[in-house]
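Chemist: One predicted model, sequence on top.
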Amino acid sequence: MMLYLDYAATSPLYEEVIDTITEVMKQHYGNPSSIHGLGVQAEKLLNSAKEVMAGILGVLAAQIICTSGGTESNNLAIKGAAYSYHNRGKHLITTQIEHPSVKEVFIQLEQEGFRVTYLSVNHAGSIDIAALKAAICEDTILVSIMYVNNEVGTIQPIQDIGELLADYPKILFHVDAVQGIAKLPLRLKEWGIDLCSASAHKFRGPKGAGLLYRREGVQLKPLLVGGGQESGLRSGTENVPLIVGMAKALRISTEQLAAKTAHKYHIRRLFVEGIREIPQLRLTGSEIEEEMAPHIVHFSYAGMKAEVVVHALEQREIYLSTKSACASDESDPSYVMLAMGCSPEQAVSGLRISFSDEHNEQDVEQFLAALRGVVRELAPMVQKPAERRGKRR
C-alpha cells in the first residue's frame, strides 16, 4: 500500500478544499476589482476568506496580504522591510539554517550593501537568545527567524525572541511560519511578531497561494507594482479560488489543533523509537520532544547517499525526502546539518519523514519494516570514511 511521508514538501488537498475551489472557479469567476455584480461577488469571497484567516490567527483582515506562497511572502517581508527602513539602518539578523527562500534573500541583500549576521545553532538546531541579543546594534532593523526548521524540524524559541525584541521597538521581527502554522500554536500579537509568512500547500491547501501577516504600521516596499491590489503591496489580480481554498484548508487544519498535535507527537514517538533501534541510523535534532515539531522526524545513514535510500523506499511505494524540496542539488551536503555540527558524511545522508494527523500506528510499522529491509540490502554498499577519502584522492 502506498505510503506518503513527505507532507513538509507538500500535502494533498482536503476533499472539501478541492470542492470549494472547483465551485468558486465555476460560479465566481469575476475579477474582484471589477465594479459589476460578478466582480462584487468575487470581492466578497476574497474579503470573507481574509476574515476567516485573520480570525484564526487572531488579527485583523486588513493585516493579511495574499501572495503566491511562502517564497513570495518571505521575499516581500524581508526585502520590503529592508528597502523601507534602510535609512534607519542596514544591519539584518537571521540564522544559518533558514529555508532557501529566506537565505538567498539575505545573500542578495548583502550584495546590495546590507550587513547580515547569521546566527549559529547548537547540535539540536536551535539558536541562543544571548547570541541574538549580542548581535543587535544601533543599525539593526530586522530579525528574521523561522518558527520550525523545514528540514530537521527544530522549533525555534519564537516567543522568547519576541519578548527580547520588545525592548527594541525599532527592530522588526519576521517569522517564516511555513512549517509551523496549523501544526503548533501561533500567537502573532502576543509574541510580538511584525511579519509572518505562510503557504497553503503545507496545510493541505492549494499550491500557488500563501499569505503574509503585516502588523499595522509596518511599512513594506512592494516587489510587484501595477494595479495596486492588496493595499498596494502586491499588485496583480487576486486568485480568488485558491485564496478561498487556502482559508478553508486553514480552518480545517486548525480545528481541534491540540488533539491533532498530540496525536502527531504520539506517531512521531513511534517513528523515533523504531529508527533508534536500527544501529546504522542516527536521529537529528533535540532529544527533548517539545523542542521538535510534531510532524517531522529527521535521521541520517552515514556512508550512504540519501537519494539511494529514497529511491529504494520508493520501490516499496513509500515516499519521503532528503532535505528541502527547494534544495538545488540533492547530492550536496545539507547546510542545515553542517551548521548543526554534523559530519559531511551525515550531511549527505539526511532523510526526512513528515506526516499528518491522519497517519496511524500501522503506517509507522509499514515504514519501519521497509526501512529495516532497505538498510539490510544497502549494508554491503556502505562506504567507511577511509574508503571515501581514498576515492577523493
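Modeler: Structure received.

Chemist: C-alpha only now, for contacts and for neighbours.
Modeler: Noted.

Chemist: Same question for the strand or helix carrying Arg268: list its buried residues.
Modeler: Using DSSP states H and E, Arg268 sits in helix 257-276. For helix 257-276, the neighbour count (16 or more other CA atoms under 10 Å) marks 257, 260-261, 263-272, 274-275 as buried.

Chemist: Which parts of the stretch 1-150 of the chain are helices?
Modeler: Here the stretch 1-150 of the chain has its helices, by DSSP state H, counting those that start in this stretch, at 15-27, 37-57, 70-85, 100-111, 129-135.

Chemist: second one coming, line it up with the first:
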Amino acid sequence: MIYLDNAATTALSKKALEKLITVSQEVFGNPSSIHSFGRKANLILRQARQEIAQVLQVPTDTIIFTSGGSEADNLAIKGYALANQKRGKHLITTAIEHHAVLHTMQYLEERFGFDVTYLQPIDQQITAEQVKDALREDTILVSVMYANNETGNLLPVQEIGQLLKDHPAVFHVDAVQVAGKVPLYPEDMNIDFLAASAHKFHGPKGVGFLYSKQASFDSLIHGGKQERHHRAGTENLPAIAAMATALVEQFKFKTPHLEHVIGLRKQFFEQMAGIDYYLNQDENALAHIINIGFPNQLNEQLLMQLDLAGIAVSSGSACTAGVIQNSHVLEAFYGKRSPRLKESIRISFSETNTSEEVTKLTTILKEIIGGTATWHLKQQ
C-alpha cells in the first residue's frame, strides 16, 4: 500500500510513538495535582510547552494546548470575537479557508450578528491589497490560512501581518498545513493567534496547540483553570508530549525533508510528461501538495481505481470524507459549474514517501488515463 494523502494526516513518527507510550505508562498523574505523581506530570507538560515555544521562538506562556487545529481555530476566532464585540463586529477571512474557519465565521454571523467579509481569490490568489481594501474601523479580526490545505497555495501572511501593524484588528493564522514544514515565527510576522495540529506533522491525532499573543478572549470549555484559564480540562499529557517530540524532530530536519519532497515532486512531473493535465495551484505552492486535474477523467473513478491499485490520494479536504463533494476552494477559483471540480485530485507527499512509490503512482495513473489499467488492477 502506498499512502499519498499526507495533507489529510501523517503517520506517527517512531520517536513520537515512543514518547506517547512512555508517558502513558510512566507518567499517569494529573498535572494539576500537587503530589509527586502530579508534579512529575506537570514537569512533562511544562517541558512540552517549552519545546514548542522554542521552535516558534515565542514565550512559553503563549502556547495553549487543544484537541487539534479545529479547536484552536474556534478558540481564537470565537473567543476573541465574542470577548471584543463591543469594539466592532466586522471580521475578514477568505473564501478558501478550511471549514474550521469558514463554519466558525458563519456561526458568528448567524448567531451573534457579526459582519464577515469573505475575500474571493483573483487568479487563484489572495492579496494583502484585498485585506487592506476590506479593513474598516470596526474590523476586529482578520483570519487567513498560511497554506491552503487543498491546493498548497501560500497566502501572503507576512505582508498581511505588516499591514495590520497599523490597524487594531488582530491577526489569526491557520498554520495547520505548514507547521513542521517551514520556519514558523509568529512574532516576526505580527501574528496574534496561530493554530497547529499534531497529526499533520507526524504527531498523534486529537491534539494541537494555539499560539496566543492576546490574553483577552473567551473560553470555549469551562471548568478548571488549565491552559491560562482558556481551556478547562485535564490535559492529554501523552499526546501533548508526543506532539512536542514530533514538532522538534520535524523542525530539526525540515531542510532535508523539504529537499526530499521537492525531489519527489520533480520526479512526478517528469514521469507525467506527455499526459494531458492541468494544475490548480501556482508555482510557489507548498511542495508537499499537488492538486492536479485530468480533462474528461472523473476524480471519483480515479480515486477508486488508484485505491484498488493500493494507492491512497484524495479529492481535497479529509473533513468532507465519506462523500466526494465539490471542493469549495476550486469553486472559488473556477465557479460552481467548472468541469475541474469533477476532474481534480490531491496528491500529498511527506518525507516518508519514496521514489519507487512515485514511479508506481505515475505508472498506474498513465494506465488509467490511457484506458489500459483493467488488467493491471485485477492483478493487485
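Modeler: Okay, I see it. Treat the numbers as computed from the prediction; the structure is a model and nothing was measured.

Chemist: picking that back up, what packs against the helix holding Arg268 of the first structure?
Modeler: Judged by 3 or more CA pairs under 8 Å, 6 or more residues apart in numbering; DSSP states H and E, helix 257-276 of the first structure is in contact with strand 282-283, strand 296-300, helix 361-378.

Chemist: will you turn the ones you listed into JSON lines that also has distance to Ile252 of the first structure and mean neighbour count?
Modeler: Below are those laid out as JSON lines (distance: least, CA to CA, whole Å; neighbours: other CA atoms under 10 Å):
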{"stretch": "strand 282-283", "distance to Ile252 of the first structure": "31", "mean neighbour count": "18"}
{"stretch": "strand 296-300", "distance to Ile252 of the first structure": "20", "mean neighbour count": "24"}
{"stretch": "helix 361-378", "distance to Ile252 of the first structure": "23", "mean neighbour count": "15"}
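
Chemist: In CSV: these, plus distance to Lys170 of the first structure.
Modeler: As requested, those are arranged in CSV below (distance: least, CA to CA, whole Å):
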stretch, distance to Lys170 of the first structure
strand 282-283, 40
strand 296-300, 35
helix 361-378, 47
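
Chemist: Which among those is found nearest to Ser354 of the first structure?
Modeler: Checking these against Ser354 of the first structure by CA to CA gives strand 296-300 as the closest, at 4.5 Å.

Chemist: how distant is the closest one from the center of its chain?
Modeler: 15 Å (CA atoms, centre = their mean, to the nearest Å).

Chemist: Which residue in the first structure aligns with Glu259 of the second structure?
Modeler: In the first structure, Glu259 of the second structure lines up with Ala262, judged by TM-score structural alignment.

Chemist: Against Gly80 of the first structure, how distant is its match?
Modeler: 37 Å (CA to CA, to the nearest Å).

Chemist: what does Gly226 of the first structure give?
Modeler: Taking CA to CA, one finds Gly226 of the first structure at 16 Å from Gly80 of the first structure.

Chemist: More neighbours: those two, which one.
Modeler: Gly80 (19 against 11; other CA atoms under 10 Å).

Chemist: List the contacts of the counterpart of that one in the second structure.
Modeler: Matched to the second structure by TM-score structural alignment, Gly80 of the first structure sits across from Gly79. Contacts for Gly79 of the second structure were tallied using CA atoms under 8 Å, 6 or more residues apart in numbering; they are Phe217, Asp218, Ser219, Leu220.
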